[in-house]
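K.L.:
Quick one: sequence plus predicted model below, questions after.
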Amino acid sequence: MWIRTASKDDINAIHDLLIETWHATLDDIIGREEINRKIAHDYTPDLLKKMLSRPASEYVVADDGDTLHGVAYAAQGAVKGDSEIALVLHLCVKPESQGQGIGQRLLIELEEAFPAARKIRVALNKKDERTQKFFEEQGYKHLGKTTENKSNDDVVLEKTLF
């Protein structure tokens, strides 16, 4: 399994992976319709392609040469009022590939990609206990409500990088 920078050629596979993974992990939590709405609004192939060229961002994938097994994306400066925080916008591993350390390797790659960032942060659905546990095991701590945590359905976790 290789961790590498995503390219435009990966966009359709990334899109498919996000749909598959979010439905498998979040349908029971927030509902299939809400996931479909979020993907159609925030994660179209065109928007994913734009993310590739966003300044101060990192888009990585885990692949075995044939198939993408995971994807992660973070951007520094995405937290209003604090340009020294990198924000993880998505980290997904295909359901059948979970539990093999792929998510941890992707997250490490993101954490190392922002040498000027003091912290890295993620907002998660408060009902998604499995993903919260994953981030807690990687050293992330729960924060109180923050400006980007406008939904009562989110919790915010953060890790100090240095």
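P.N.:
Done, it's in.

K.L.:
Only C-alpha atoms from now on, for both contacts and neighbour counts.
P.N.:
Fine.

K.L.:
Just the residues contacting stretch 33-47, thanks.
P.N.:
Stretch 33-47 is contacted from outside by 11-12, 15, 19, 22-23, 26-27, using Cα atoms under 8 Å, 6 or more residues apart in numbering.

K.L.:
wait, which of the residues you listed is closest to Ser151?
P.N.:
Leu26 (16.2 Å; Cα to Cα).

K.L.:
quick revisit: right, and out of the contacts of stretch 33-47, which lies closest to Thr67?
P.N.:
Asn12 (11.8 Å).

K.L.:
tell me the centre residue of the protein?
P.N.:
Per Cα atoms, centre = their mean, the C-alpha nearest to the average position across the chain is that of His90, at 1.6 Å.

K.L.:
what about the helices in this protein?
P.N.:
Here the chain has its helices, by DSSP state H, at 11-30, 32-42, 45-52, 102-112, 129-137.

K.L.:
Point out the one among those helices that comes closest to Trp2.
P.N.:
Closest to Trp2 of the helices of the chain is helix 102-112 (Cα to Cα; 9.4 Å).

K.L.:
Go ahead and measure how far that closest one is from the middle of the chain.
P.N.:
How far helix 102-112 lies from its chain's middle: 10 Å, per Cα atoms, centre = their mean, to the nearest Å.

K.L.:
adding another structure so you can compare the two:
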Amino acid sequence: MFFVRTATDRDVEPLRSLLTQSFHATYDRFYGPAKVAELVAAWHSSAEIKRRIQVKGGEYLVADDGKRIGGMAFAAMSEKLAKTAILHQLYVHPDHQRQGVGRDLFAEIETCFPDAEILRLEVEPQNAGAIAFYEAHGFAEVDRTTNCGGPDSGIEALILEKPLR
């Protein structure tokens, strides 16, 4: 059984391993292993994970069973959009998917931003499983981008939002 808690600096390397495995399992079929390895190196380095754990106004959660981390979620208040929290990441280790880990992480993360009226995220348009998960949790498509994850990434994504009030 996994319990959701706030991540600490001790979690950096297990998180890096989880994100590497989850990213390859999710995105290799869309972008190829080489591109995914490039994204992992840029977005999931130890320094980047540590930075996100320490983001002011952010919440970095892990699902922990005492032996391993089975999933993670990271969200923070938007610097550009009023009263909007951005769910930057929600990943579950491939061995623990469809066991309620993502649901538990999501249930906790959506309560972490009492001043937010909207929760927003970006998702790969071909990732039907993730889209179905988010739609089942009240999200709807509001826009699209060609720069998922940052400026000039060239990665397409759907932008989904959920009202929090």
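P.N.:
On my side now, so go ahead. Not measured: the values here are computed from a predicted model.

K.L.:
coming back round to it: now the contacts of stretch 33-47 of the first structure: which count as buried?
P.N.:
11, 15, 19, 22-23, 26 (16 or more other Cα atoms under 10 Å).

K.L.:
Closest to Ala117 of the first structure out of those?
P.N.:
For these, the minimum distance to Ala117 of the first structure (Cα to Cα) is 26.5 Å, reached by Ile11.

K.L.:
For that closest one, give me its contacts.
P.N.:
The neighbours of Ile11 of the first structure, taking Cα under 8 Å, 6+ apart as the test, are 45, 48-49.

K.L.:
do the same with Val61 of the first structure
P.N.:
Shown in contact with Val61 of the first structure (Cα under 8 Å, 6+ apart): 2-6, 68-72, 106.

K.L.:
at 10 Å what do you get?
P.N.:
Contact analysis of Val61 of the first structure by Cα atoms under 10 Å, 6 or more residues apart in numbering lists 1-7, 10, 14, 68-73, 91-93, 102, 105-106, 109.

K.L.:
Run a quick neighbour tally on the closest residue to it other than its chain neighbours.
P.N.:
Spatial nearest neighbour of Val61 of the first structure, excluding adjacent residues (Cα to Cα, 6 or more residues apart in numbering): Val71 at 4.3 Å. Counted by other Cα atoms under 10 Å, the residues lying close to Val71 of the first structure total 28.

K.L.:
Arg68 of the second structure too?
P.N.:
Using other Cα under 10 Å, Arg68 of the second structure is surrounded by 14 other residues.

K.L.:
what's the matching residue for it over in the first structure?
P.N.:
Using TM-score structural alignment, the equivalent of Arg68 of the second structure in the first structure is Thr67.

K.L.:
How about Gly129 of the second structure?
P.N.:
Here Gly129 of the second structure is matched to Arg130 in the first structure, going by TM-score structural alignment.

K.L.:
Would you quantify the distance from that match to His69 of the first structure?
P.N.:
Arg130 of the first structure is 18 Å from His69 of the first structure, where distance means Cα to Cα, to the nearest Å.

K.L.:
Looking only at neighbour counts, state which of the two leads.
P.N.:
The residue with more neighbours, out of Arg130 of the first structure and His69, is His69; 24 against 10, by other Cα under 10 Å.

K.L.:
Would you agree Arg144 of the second structure is in contact with Glu156?
P.N.:
Yes. With contact defined as Cα atoms under 10 Å, Arg144 of the second structure reaches Glu156; the gap is 7.4 Å.
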